[in-house]
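**Q** Structural data only, the sequence is not supplied:
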């Protein structure tokens, strides 16, 4: 799943190519991906791109339509908000294919399918695609980003200067939970998912199961530094890369996530994994858990 650094990379990439361009068309490919109906998707046609921004893991294309009737349901200044979810991505074209995007209702195809195609007045454009059988990519056309509940309820941005160790401490004090779960909770901290929470905890040398109310002031400071440092480095690594290279850049920068069975780059121990129903986490026992492997309940059941 694209997380804060990759989405920030997409924002920079898209803003540099489309700001000031007129949207000439937006064609839905997977009807299930479109989550709103007012304003309609057609409200984007003829609008000019004001710019791109990011809200957590959400992409936000802000536009304006100078000649629009402000009292119309096709209101001026529509936003296109996109959450790529686990299997979604953006495919950029300097020249959009001439093939017609035909609406479909979803389906079980594992290969990438087009959810939405957006075209601009210079012939460029992009497809939002999604792979896998679970189609969760979400497209919203709204008047304001806050009209989308998942955006309105996002927690603080971890790279905002206002996100201080004190803010993190207050978030951790709300309830006693595993720190991995806190980092992945978008209502607590925006933009961090499964991959970067693994990376942050490895940098902080903390178990993903460490309970938040067990943190000392020094622990909170160390975790805060790991959050800011890890994400800052990842954003810098993504900066300037075209959309097609961002996924590879993310994988290349991982220390433990997705590296099960490989050597930890810090201590040389083997990176281990804990599997869940729909995801897994990776960690280094030497760096993070005092050398103690974490129980993998799914593997334990197989061994019985």
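**A** Cool, the structure landed. Predicted, not measured: the structure shown is a model, and the values here were computed from it.

**Q** switch to C-alpha atoms for all contacts and neighbour counts from now on
**A** OK.

**Q** Show me which residues of the lengthiest helix in the chain are buried.
**A** Ranked by residue count under DSSP state H, the longest helix found in the chain is helix 217-238. Using 16 or more other C-alpha atoms under 10 Å as the burial criterion, the residues of helix 217-238 that qualify are 219-228, 230-231, 234-235, 237-238.

**Q** Residues in contact with that helix: which ones?
**A** Helix 217-238 is touched from outside by 4-6, 8-9, 158-159, 164-165, 168-169, 196, 199-201, 203-204, 246, 249-250, 253, with contacts defined as C-alpha atoms under 8 Å, 6 or more residues apart in numbering.

**Q** Mind checking which of those residues are buried?
**A** Of these, these count as buried by 16+ other C-alpha under 10 Å: 4-6, 8-9, 158-159, 165, 168-169, 196, 199-201, 203-204, 246, 250.

**Q** mind listing which of the contacts of helix 217-238 are in helices?
**A** Filtering the contacts of helix 217-238 for helices - DSSP H - leaves 4-6, 8-9, 165, 168-169, 196, 199-201, 203-204, 246, 249-250, 253.

**Q** What is the three-state secondary structure of residue 140?
**A** Put simply, residue 140 is strand when judged by DSSP: H, G, I helix; E, B strand; the rest coil.

**Q** show me the residues around it that make contact.
**A** Residue 140 touches 34-36, 79-82, 148, counting by C-alpha under 8 Å, 6+ apart.

**Q** run the last query once more with 7 Å
**A** 34-36, 80-82 (C-alpha atoms under 7 Å, 6 or more residues apart in numbering).

**Q** ok, so of these, who is nearest residue 18?
**A** residue 80 (13.4 Å; C-alpha to C-alpha).

**Q** Tell me what angle the helix or strand where that closest one lies forms with strand 138-142.
**A** If you go by DSSP states H and E, residue 80 is part of strand 79-83. Calculated by axes from the mean of the first three to the mean of the last three C-alpha atoms, to 10 degrees, strand 79-83 forms an angle of 160 degrees with strand 138-142.

**Q** ok, structure two:
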């Protein structure tokens, strides 16, 4: 799933490419993708694109004196400029905005589950849009006090809290694992129980991991989000490899659609978590 660094780089690149262009055509290829009917997508035709901004893991295509197109890519959605071709687009195409110069801003869906969504909202609708209104603060520069406030309340596990956009916006599975590793924090510890030193480590780790990832994303993502993120990570996706810090083999906990990778020596005091997927198979 695209996360803060990839989406921020894409928003910046698309703004540079699209600001000032006029929408010449608008089409929906997958009707279930567009969740609003009033105003219709065709209301964007003739309007000038103001830019693209990111909030959490949501992209907002803004137009001068017009409604905004709010796009939530979810796991398999991709957004980017494509050559405007004649004929029917590929089966992954969900929504198109023709922006002149022989180019189309295209929302694609790589999965058959069709989880990506788009909402066309005026100013009032944008302000009331729950997925945006419920988002917590952005993580870069949040500081220890900001993290304390974000992680307070009912006791969630740390790895869950980091990915909860209502607590802090924009972090997903990949960077949550790397942030916890960089901060030497146990993924299954209680988020609300972190002490001052742990919160300070968390704040520094989040800033470092996300800032470095954003710098790398800017080098490879401009006007199109690749099908594969091609991230450079410390622990995410590296189960069974030596920890870059201590050399201990990295362990994992497998869930239905993803896995959490951690270093038992650096993060859990030598404790190895039970693999949920394997444990379930053994019980059956």
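**A** Received, thanks. The shown structure was predicted, so the numbers you read here are calculated from the model rather than taken from an experiment.

**Q** rewinding a little: out of the buried residues of helix 217-238 of structure 1, the closest to residue 46 of structure 1 would be?
**A** Using C-alpha to C-alpha, the buried residues of helix 217-238 of structure 1 come closest to residue 46 of structure 1 at residue 238, 31.0 Å.

**Q** Next, the angle strand 79-83 makes with the helix or strand following the strand holding residue 80 of structure 1.
**A** With elements assigned by DSSP H and E, the helix or strand that comes after strand 79-83 of structure 1 is strand 88-93. Counting by the same axes, to 10 degrees, strand 88-93 of structure 1 lies at 120 degrees to strand 79-83.

**Q** which residue lines up with residue 112 of structure 2 in structure 1?
**A** Counting by TM-score structural alignment, residue 112 of structure 2 lines up with residue 133 in structure 1.

**Q** Also residue 248 of structure 2?
**A** Under TM-score structural alignment, residue 248 of structure 2 pairs with residue 269 in structure 1.

**Q** ok now do its match, which residues does it touch?
**A** Counting by C-alpha under 7 Å, 6+ apart, residue 269 of structure 1 has contacts 263, 284, 286.

**Q** Look at the last one and give its secondary structure.
**A** Remark: residue 286 of structure 1 carries the secondary structure label helix [criterion: three-state DSSP].

**Q** So for it, what's the nearest residue that isn't a sequence neighbour?
**A** residue 269 (6.6 Å; C-alpha to C-alpha, 6 or more residues apart in numbering).

**Q** how much space between that neighbour and residue 202 of structure 1?
**A** 13 Å (C-alpha to C-alpha, to the nearest Å).

**Q** what about the helices in the stretch 1-150 of structure 2?
**A** Applying DSSP state H, counting those that start in this stretch to the stretch 1-150 of structure 2 gives helices spanning 4-18, 123-128, 130-133, 143-151.

**Q** and these, which is most packed in?
**A** Neighbour counts (mean count of other C-alpha atoms under 10 Å) averaged over each of the helices of the stretch 1-150 of structure 2 peak at helix 4-18, with a mean of 22.

**Q** Mean deviation, that helix versus structure 1?
**A** Here the mean offset of helix 4-18 of structure 2 against structure 1 after fitting is 0.7 Å, by mean C-alpha distance after the TM-score superposition for structure 1.

**Q** re the thing from before, is it possible to get JSON lines of the contacts of residue 269 of structure 1 that adds distance to residue 179 of structure 1 and neighbour count?
**A** Below are the contacts of residue 269 of structure 1 laid out as JSON lines (distance: C-alpha to C-alpha, whole Å; neighbours: other C-alpha atoms under 10 Å):
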{"residue": "263", "distance to residue 179 of structure 1": "24", "neighbour count": "16"}
{"residue": "284", "distance to residue 179 of structure 1": "16", "neighbour count": "33"}
{"residue": "286", "distance to residue 179 of structure 1": "18", "neighbour count": "18"}
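
**Q** Nearest to residue 41 of structure 1 among those residues?
**A** Here the nearest of the contacts of residue 269 of structure 1 to residue 41 of structure 1, counting by C-alpha to C-alpha, is residue 284; it sits at 46.5 Å.

**Q** what's the spacing between the closest one and residue 249 of structure 1?
**A** Counting by C-alpha to C-alpha - residue 284 of structure 1 and residue 249 of structure 1 are separated by 22 Å.

**Q** Can you get me a residue count around residue 270 of structure 1?
**A** 18 (other C-alpha atoms under 10 Å).

**Q** contacting residues for it?
**A** 261-264, 284.
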